[in-house]
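Enquirer: got a predicted structure here, sequence first:
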Amino acid sequence: MSGHSKWASIKHKKGAADAKRGQLFTKIIKELIVAARMGGGDQASNARLRTAALKARAANMPKDNIDRAIKKGTGELDGVNYEELTYEAYGPGGVALLVEILTDNKNRTAAEVRNILSKGGGTLGASGCVSYLFKRKGIIAFDAAKYKEDDIINVALDAGAEDVSSEAGTIEVMTDPDSFEAVLEALNKAGFNQEMAEVSKIADVNVKLDKEKTEKATRLVENLEEHDDVQNVATNLELPDE
């Protein structure tokens, strides 16, 4: 899993920048709407909605915004009907990309994502071409300047975490998706406040490229994540040590 902590750190920093222009809120609202539409508006019985609401609160989204998004998903308020898609692609050097989409216009988004891939040295692949390289995992990231890794390890592993690692100023706890909430709750009760917590696709093995291709692939991932309809990009690109 070498390199993933760096992606987590980058995503957290990028998230702060997104929030300034409202993009992060827009993406979280979409996720809240879809989660509520698919599993209902009761967070107690809808794990996906609980995770989306957690992300919303971490981004300091007002409660009224969260409640309105959930009501749009359940049909209590009028809302846009978003379609959930996953595009599988290859980036520079053949790195795998899983691009998770929520869109109200599939044709428009497909054309725009293809354009971003083409300009960034990537290509859209067939269904199933790279998805087998990834597994769903819970990721909880902490600022290494605030906490000691050993203290987090003790709580996380006791609560059922799979692994704890430290890299690029980030302490990362990895869990099975089913254990994610229990581990997060245990860490919060112990006084550890996370920088990021989500369930996402993680590569089984990362691919190391030369400096030029790594920079090009990193730019492509960032450009894809800038698109309003892209919720998340998973990749098996390994970032070099700083």
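Expert: Now that the structure is in, tell me what you want to look at.

Enquirer: can we go C-alpha only for contacts and neighbour counts from here?
Expert: OK.

Enquirer: so Gly121, which state does it fall into?
Expert: In the three-state summary, Gly121 is assigned as coil, counting by DSSP: H, G, I helix; E, B strand; the rest coil.

Enquirer: that one contacts Gly94, doesn't it?
Expert: No: the pair Gly121 / Gly94 is not scored as a contact, 9.7 Å apart, by Cα atoms under 8 Å.

Enquirer: how far away is the most far-flung residue of the chain relative to its centre from Ala8?
Expert: Most distant residue from the mean C-alpha position of the chain: Glu76, 27.7 Å away (Cα atoms, centre = their mean). According to Cα to Cα, to the nearest Å, Glu76 stands 35 Å off from Ala8.

Enquirer: before we move on, what about Gly79?
Expert: For Gly79, the distance to Ala8 - Cα to Cα - is 31 Å.

Enquirer: mind checking the SS state of the nearest residue to Asn188 once chain neighbours are set aside?
Expert: Nearest residue to Asn188 in three dimensions, chain neighbours excluded: Gln194, at 7.9 Å (Cα to Cα, 6 or more residues apart in numbering). Assigned with three-state DSSP, Gln194 falls in the coil class.

Enquirer: wait, isn't Gln194 in contact with Ala141?
Expert: Yes: counting by Cα under 8 Å, Gln194 does reach Ala141; the two are 5.7 Å apart.

Enquirer: quick one, helices of this structure?
Expert: Ranges of helices in the chain, per DSSP state H, are 4-20, 23-39, 47-58, 63-74, 106-119, 149-158, 180-189, 211-226.

Enquirer: by how many degrees do the first one and helix 23-39 diverge?
Expert: Inter-element angle recorded for helix 4-20 and helix 23-39: 100 degrees (by axes from the mean of the first three to the mean of the last three Cα atoms, to 10 degrees).

Enquirer: just how off-centre is helix 4-20 within its chain?
Expert: Averaging C-alpha positions (Cα atoms, centre = their mean, to the nearest Å) puts helix 4-20 10 Å from its chain's average.

Enquirer: got the contact list for that helix?
Expert: 24-25, 59, 141, 165-172, 195-196, 202, 238-239 (Cα atoms under 8 Å, 6 or more residues apart in numbering).

Enquirer: likewise for the third one?
Expert: Residues lying outside helix 47-58 but in contact with it, judged by Cα under 8 Å, 6+ apart, are 25, 28, 31-32, 35-36, 39, 41-44, 63, 66, 195-199.

Enquirer: just the buried residues from those residues, in PyMOL please.
Expert: Buried members of the contacts of helix 47-58, defined by 16 or more other Cα atoms under 10 Å, are picked up in PyMOL with:
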select buried, resi 25+28+31+32+35+36+39+41+43+66+195+196+197+198+199
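
Enquirer: hold the first one in mind and look at this next one:
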Amino acid sequence: MAGHSKWHNIKRRKESQDAKRAKIFTKLSKEIFAAVREGGDDPSTNLRLRMAITKARAENIPSDNIERTVKKASGEAGAVDYDEITYEGYGPGGAAVMVKALTENKNRTAADVRHAFSKNGGNLGENGCVSFMFNRKGQLIADRKDEIDEEEFMLEAIEAGAEDFESDDQSFYIQTDPDNFEQVKKDLESNNYEFLKAEIILFPDTNTALKDEHAEKMIKMIDALEDNDDVQSVYHNFEADEEQLSRISY
């Protein structure tokens, strides 16, 4: 599958060990808030809100908390509004990086993102410098469970309209056209499949392997960016295998 790499699994293991619930809730609340302000509080007609709520539920955010955030966002005028900003640049070794942020303080966020890049050997670029290397795709990730037959799951995914299907020792990965994403998800959920993540993301056209010293800095840069409350998503074309990751500290 284009854009998939072992880095995803390392990231998942790290998240399971040290994720801070408050930080996750802050990021998801901001996304829900921005979605409501943009398209209203009805998930049936607001795709962005529908997807934000799906993410929140996947992270086990209580329904009461989700509902309170939606109500707050749809309340009185004058409530905080977030600016959506995309930063583009290159990580150490030349890997392409895109950062999506939601912030009420653009100067603070720009300074923080620039610092994360420069501290780890990367550099920010102009808008458009790397975005042409990425395409929007739907991604569905399911835990690999003993009761799931891989071949049957793959056939059902393709029949539902998936573009690609891949697996490793932990998970199944389904890629879709963004326009078919919801239908594929709905069809597979109707067959009792559950997903750890279901979202529209940016996939790189090609992946970039890095030398160990650059790979280590790249991982530290990604961690620093994702640790920022204003940063919603970090996309990159960095690819590493388990052998390399075992050699470096991350």
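Expert: Received it, and whenever you're ready, just let me know what you need. Remember, predicted model here, so these are calculated numbers, not experimental data.

Enquirer: any idea what the TM-score comes out to?
Expert: After superposition, the two chains reach a TM-score of 0.92 (TM-score structural alignment, normalised by the length of structure 1), with 242 aligned residues with a Cα RMSD of 2.0 Å.

Enquirer: which of Gln194 and Ala141 of structure 1 has more neighbours?
Expert: Per other Cα atoms under 10 Å, whichever of Gln194 of structure 1 and Ala141 has more neighbours is Ala141, with 23 against 16.

Enquirer: how close does that one get to His4 of structure 1?
Expert: With Cα to Cα as the criterion, Ala141 of structure 1 and His4 of structure 1 are 11 Å apart.

Enquirer: and Gly79 and Ala8 of structure 1? Which one has more around it.
Expert: Higher neighbour count among Gly79 of structure 1 and Ala8: Ala8, with 24 against 16, using other Cα under 10 Å.

Enquirer: and the more buried one, how far from Glu198 of structure 1?
Expert: 10 Å.

Enquirer: how close does the longest strand along structure 2 sit to structure 1?
Expert: Taking DSSP state E as the criterion, structure 2 has its longest strand at strand 134-143. Compared with structure 1 after fitting, strand 134-143 of structure 2 deviates on average by 0.9 Å (mean Cα distance after the TM-score superposition for structure 1).

Enquirer: in that strand, what counts as buried?
Expert: Of the residues in strand 134-143 of structure 2, those buried (16+ other Cα under 10 Å) are 134, 137-143.

Enquirer: what's the answer for stretch 102-119 of structure 1, then?
Expert: Buried residues in stretch 102-119 of structure 1 (16+ other Cα under 10 Å): 102-103, 106, 109, 113-114, 116-117.

Enquirer: now for the residue nearest to Ile116 of structure 1 when sequence neighbours are not counted: which residues touch it?
Expert: In this structure, Ile116 of structure 1 finds its nearest non-sequential neighbour in Leu224, 6.7 Å apart by Cα to Cα, 6+ apart. Applying Cα under 8 Å, 6+ apart to Leu224 of structure 1 gives the contacts 99, 113, 116-117, 230, 233.

Enquirer: just give me the match in structure 2 for Leu224 of structure 1.
Expert: Superposed on structure 2 with TM-score structural alignment, Leu224 of structure 1 falls opposite Leu225.

Enquirer: the closest residue to Val233 of structure 1 other than its chain neighbours and Tyr90 of structure 1: what is the separation?
Expert: Here the nearest residue to Val233 of structure 1 in space, its sequence neighbours aside, is Val99; by Cα to Cα, 6+ apart that works out to 4.6 Å. Val99 of structure 1 is 11 Å from Tyr90 of structure 1, where distance means Cα to Cα.

Enquirer: next one: Asp42 of structure 1
Expert: In terms of Cα to Cα, Asp42 of structure 1 sits 38 Å off from Tyr90 of structure 1.

Enquirer: now Trp7 of structure 1
Expert: Where Tyr90 of structure 1 is concerned, Trp7 of structure 1 sits at a distance of 18 Å (Cα to Cα).

Enquirer: with neighbour numbers in mind, choose between these two.
Expert: More crowded of Trp7 of structure 1 and Tyr90, by other Cα under 10 Å: Tyr90, with 20 against 17.

Enquirer: I figured that one was touching Ser118, is that so?
Expert: No: if you go by Cα under 8 Å, Tyr90 of structure 1 and Ser118 don't touch, sitting 10.3 Å apart.

Enquirer: same for the longest strand of structure 2, what does it pack against?
Expert: Secondary-structure packing of strand 134-143 of structure 2 (3 or more Cα pairs under 8 Å, 6 or more residues apart in numbering; DSSP states H and E): strand 171-176, helix 181-190, strand 197-204.

Enquirer: now with 10 Å?
Expert: strand 96-103, strand 164-167, strand 171-176, helix 181-190, strand 197-204 (3 or more Cα pairs under 10 Å, 6 or more residues apart in numbering; DSSP states H and E).

Enquirer: what's the closest of those to Lys220 of structure 2?
Expert: Taking Cα to Cα, strand 96-103 is the member of these nearest to Lys220 of structure 2, at 13.3 Å.

Enquirer: in that closest one, what's buried?
Expert: Here strand 96-103 of structure 2 shows 96-99, 101-103 as buried, counting by 16+ other Cα under 10 Å.

Enquirer: give me the mean deviation of it from structure 1.
Expert: So strand 96-103 of structure 2 averages 0.4 Å relative to structure 1 (mean Cα distance after the TM-score superposition for structure 1).

Enquirer: now the angle between strand 197-204 and that strand, please.
Expert: 130 degrees.

Enquirer: if I take strand 96-103 of structure 2 and helix 106-119, what angle do their directions form?
Expert: Counting by the same axes, to 10 degrees, strand 96-103 of structure 2 lies at 150 degrees to helix 106-119.

Enquirer: which part of structure 1 lines up with strand 96-103 of structure 2?
Expert: The aligned range for strand 96-103 of structure 2 is 96-103, by TM-score structural alignment.

Enquirer: the matching stretch: how far from the chain's middle?
Expert: For stretch 96-103 of structure 1, the distance to the chain centre is 10 Å (Cα atoms, centre = their mean).

Enquirer: and stretch 78-93 of structure 1, by the same measure?
Expert: For stretch 78-93 of structure 1 - counting by Cα atoms, centre = their mean - the centre lies 13 Å from the chain centre.

Enquirer: now do stretch 146-153 of structure 1
Expert: 23 Å.

Enquirer: what does it contact?
Expert: 142-143, 156, 158-159, 161, 163-166, 169-173, 187, 190-193 (Cα atoms under 10 Å, 6 or more residues apart in numbering).
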